[in-house]
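Chemist: everything below, folded, please.
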Amino acid sequence: MSETGGVREVKSAARTVELLEVLAARGDRPARLQELADELEVPRSSMYALLQTLISRGWVRTDLTGSLYGIGIRALLTGTSYLDSDPRVRVVRPCLDEASEALGETIHLGRLDGRDVAYLATRESHEYLRTISRVGRRLPAHVGALGKALLAQRPDDELPDGPYEARTPNTHTTRESLTADLAEIRARGYAVDREESVSGIVGFGFALRYDSPAQDAISCSVPVARLTPEHEGQIVAVMREIRAKIEATAPAAGGAVHWR
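Modeler: As a prediction, this is how the structure comes out:
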């Protein structure tokens, strides 16, 4: 049995969390009982009992036949409370509105979570050509502007060896390629994702340096078809101003609970 902080892990609790994470990762693809039992290496009868318990409490939902399972509404409510309880997210939200109004493009707030970036807030562009994202989306840190802006705040020896997952032909898939890009990001002061995470989309990412190393970043995403040199210059200028405003107004780590 694994240990966390010197305390033995509770197997039933770990299994419950693993099940919810599996269901959440499947998105709109519901799972069958045997699929879940096989993936988590749990006896079918034990998995059925766990699912029924979570269904009764709203964490898992099932279809009319009782044969398909998906993540339940309680997961949404809990995730929303996470955002509402974070003072920095509350500070950043109106700044995202300001950037969205100034640029007319899609604006994101993301937070580093292990080797991924989780999207905490998004303001969609009103243009016909726009990027589509959502709160709760996760992307490997190496593929996008948000993640690369945050990786550049850390020493290169913390990077895994690779090879890395490719999302497009432009994704950095080797450690050498990624470290070279991170060096350019440090020199430039912000990250650029030129169709590395989504074909046809360019992103500009800016680490929020109220933590050291930074945990949060903001970004602006724009379709290639609408990106001119003049518009790129405007995006960088506005996003730099927004970053400075956020860093000046966000609560310091000493003024809030320091979550680990």
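Chemist: C-alpha only now, for contacts and for neighbours.
Modeler: Fine.
Chemist: ok, longest helix in this structure?
Modeler: helix 229-249 (DSSP state H).
Chemist: and the gap between the residue of the chain most remote from its centre and Asp38?
Modeler: For the chain, the largest distance from the centre (Cα atoms, centre = their mean) belongs to Ser45, which lies 34.2 Å off. Taking Cα to Cα, to the nearest Å as the measure, Ser45 falls 12 Å from Asp38.
Chemist: and what of Gly189?
Modeler: Plainly put, Gly189 is 46 Å away from Asp38 if you go by Cα to Cα.
Chemist: this one as well, want them side by side:
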Amino acid sequence: MSETVGGGGVREVKSAARTVELLELLAARGDRPARLQELADALGVPRSSMYALLKTLIGRGWVRTDATGSLYGIGIHALLTGTGYLDSDPRVRLVRPYLDEASEELGETLHLGRLDGRDVAYLATRESHAYLRTISRVGRRLPAHVGALGKALLAERPDGELPEGPYEALTPRSHTDRAALAADLAEIRARGYAVDREEGVTGIVGFGFALRYEVPAQDAVSCSVPVARLTPEHEERIVAVMREIRAKIEAVAPGAGGAVNWR
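Modeler: The predicted model follows:
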């Protein structure tokens, strides 16, 4: 078992790091299974080592293979572990009923997201019955600079923490440079919430509200609505309801003293 010295002088176990990299790679491919050589090339490891690792993970349910044994994908144990994360997180449990409340009042799609590096991970979703958006599933990730959730959270941080551009454009309306994003974040701070007007998904407007039970905020809630359904009156109501939902969540969130301080 080989090791390398990582951050803070702590040794990183290469075999463990390679296993995590493989699982992340397979998860990122979604419904596109990979072949052995593709995986070996992507991670820069010998074919024989990759094959042995895959066989081990298949036996434990973390990787699956097809009937021919030549295609590989993420296994069901990844789902079970992800579900365990959601079930064990007190913030997710706390926010879910308020998403239900906002969904009942607005009839639109609601999300809870958490900042993870330069992305936002979706932890809970309540879909609108008026329209379906399969893209908004739990576990989905989006670059923080393109959505209401991510921009609400970036606005809680100093602009000096923003990465240098150019940024990825998901739609023609996405911010692609640092100056434009910083200007938008300044408006968000003044307004008190984020607005995403078709920056992440064409045809969808989002309203994001950082949850300030931590400083800086790690979580945010949002409401998404199709452009065709968004009147000035409906927008005003969405903002009013979401402000109230945020206030309710922050009022009942336990202090750091009573919960595990995850990092």
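Chemist: after superposition, what's the TM-score here?
Modeler: Scored against TM-score structural alignment, normalised by the length of structure 1, the superposed chains reach a TM-score of 0.98; 260 aligned residues with a Cα RMSD of 1.0 Å.
Chemist: if we can go back for a sec, alignment lookup: the residue farthest from the centre of structure 1 to structure 2.
Modeler: Counting by TM-score structural alignment, Ser45 of structure 1 corresponds to Ser48 in structure 2.
Chemist: packing partners of the one helix or strand its match maps to?
Modeler: Here Ser48 of structure 2 sits within helix 47-59, counting by DSSP states H and E. The contact analysis (3 or more Cα pairs under 8 Å, 6 or more residues apart in numbering; DSSP states H and E) places helix 47-59 of structure 2 against helix 36-43, strand 63-65.
Chemist: please enumerate the helices of structure 2.
Modeler: 14-28, 36-43, 47-59, 76-88, 90-106, 148-154, 178-191, 232-252.
Chemist: now the angle between helix 14-28 and the fourth one, please.
Modeler: The one in question is helix 76-88 of structure 2. Per axes from the mean of the first three to the mean of the last three Cα atoms, to 10 degrees, the angle that helix 76-88 of structure 2 makes with helix 14-28 is 90 degrees.
Chemist: how far out from the middle of the chain is helix 76-88 of structure 2?
Modeler: The chain centre lies 15 Å from the centre of helix 76-88 of structure 2; the measure is Cα atoms, centre = their mean, to the nearest Å.
Chemist: where in structure 1 does that helix align, residue-wise?
Modeler: Against structure 1, helix 76-88 of structure 2 falls on residues 73-85 (TM-score structural alignment).
Chemist: again, but for the shortest one
Modeler: Under TM-score structural alignment, the match for helix 148-154 of structure 2 in structure 1 covers residues 145-151.
Chemist: who's in contact with the matching stretch?
Modeler: Outside of stretch 145-151 of structure 1, the residues within contact range by Cα atoms under 8 Å, 6 or more residues apart in numbering are 109-110, 112, 116-117, 140-142, 182, 185, 190-193, 203-207, 213-219.
Chemist: now, these that are in strands?
Modeler: Within the contacts of stretch 145-151 of structure 1, residues falling in strands by DSSP state E are 109-110, 112, 116-117, 140, 191-193, 203-207, 216-219.
Chemist: list the buried residues in the helix holding Ser48 of structure 2.
Modeler: 50, 53-54, 57-58 (16 or more other Cα atoms under 10 Å).
Chemist: what does stretch 18-31 of structure 1 give?
Modeler: 19-20, 22-24, 30-31.
Chemist: got it, and stretch 84-100 of structure 1?
Modeler: Neighbour counts over stretch 84-100 of structure 1 (16+ other Cα under 10 Å) mark 88-89, 91-93, 95-96, 98-100 as buried.
Chemist: stretch 90-100 of structure 1 vs structure 2 - mean distance after superposition?
Modeler: Superposed on structure 2, stretch 90-100 of structure 1 shows a mean distance of 0.4 Å to its aligned residues (mean Cα distance after the TM-score superposition for structure 1).
Chemist: return the distance of that stretch from the chain's centre.
Modeler: With Cα atoms, centre = their mean, you get 17 Å for stretch 90-100 of structure 1.
Chemist: contacting residues around the counterpart of Leu112 of structure 1 in structure 2?
Modeler: In structure 2, the residue matched to Leu112 of structure 1 (TM-score structural alignment) is Leu115. Applying Cα under 8 Å, 6+ apart, we find Leu115 of structure 2 in contact with 121, 144, 150, 153, 218-219.
Chemist: if I look at the residue sitting nearest the centre point of structure 1, how far off is Gly144 of structure 1?
Modeler: Against the mean C-alpha coordinate of structure 1, by Cα atoms, centre = their mean, the closest residue is Ala118 at 1.4 Å. Relative to Gly144 of structure 1, Ala118 of structure 1 is positioned 11 Å away (Cα to Cα).
Chemist: also Glu124 of structure 1?
Modeler: Taking Cα to Cα, one finds Glu124 of structure 1 at 17 Å from Gly144 of structure 1.
Chemist: and for Leu112 of structure 1?
Modeler: Separation of Leu112 of structure 1 from Gly144 of structure 1 (Cα to Cα): 12 Å.
Chemist: likewise Asp113 of structure 1?
Modeler: To Gly144 of structure 1, Asp113 of structure 1 is 14 Å away according to Cα to Cα.
Chemist: look at those two and report which has more neighbours.
Modeler: More neighbours surround Gly144 than the other of Asp113 of structure 1 and Gly144, with 28 against 15 (other Cα atoms under 10 Å).
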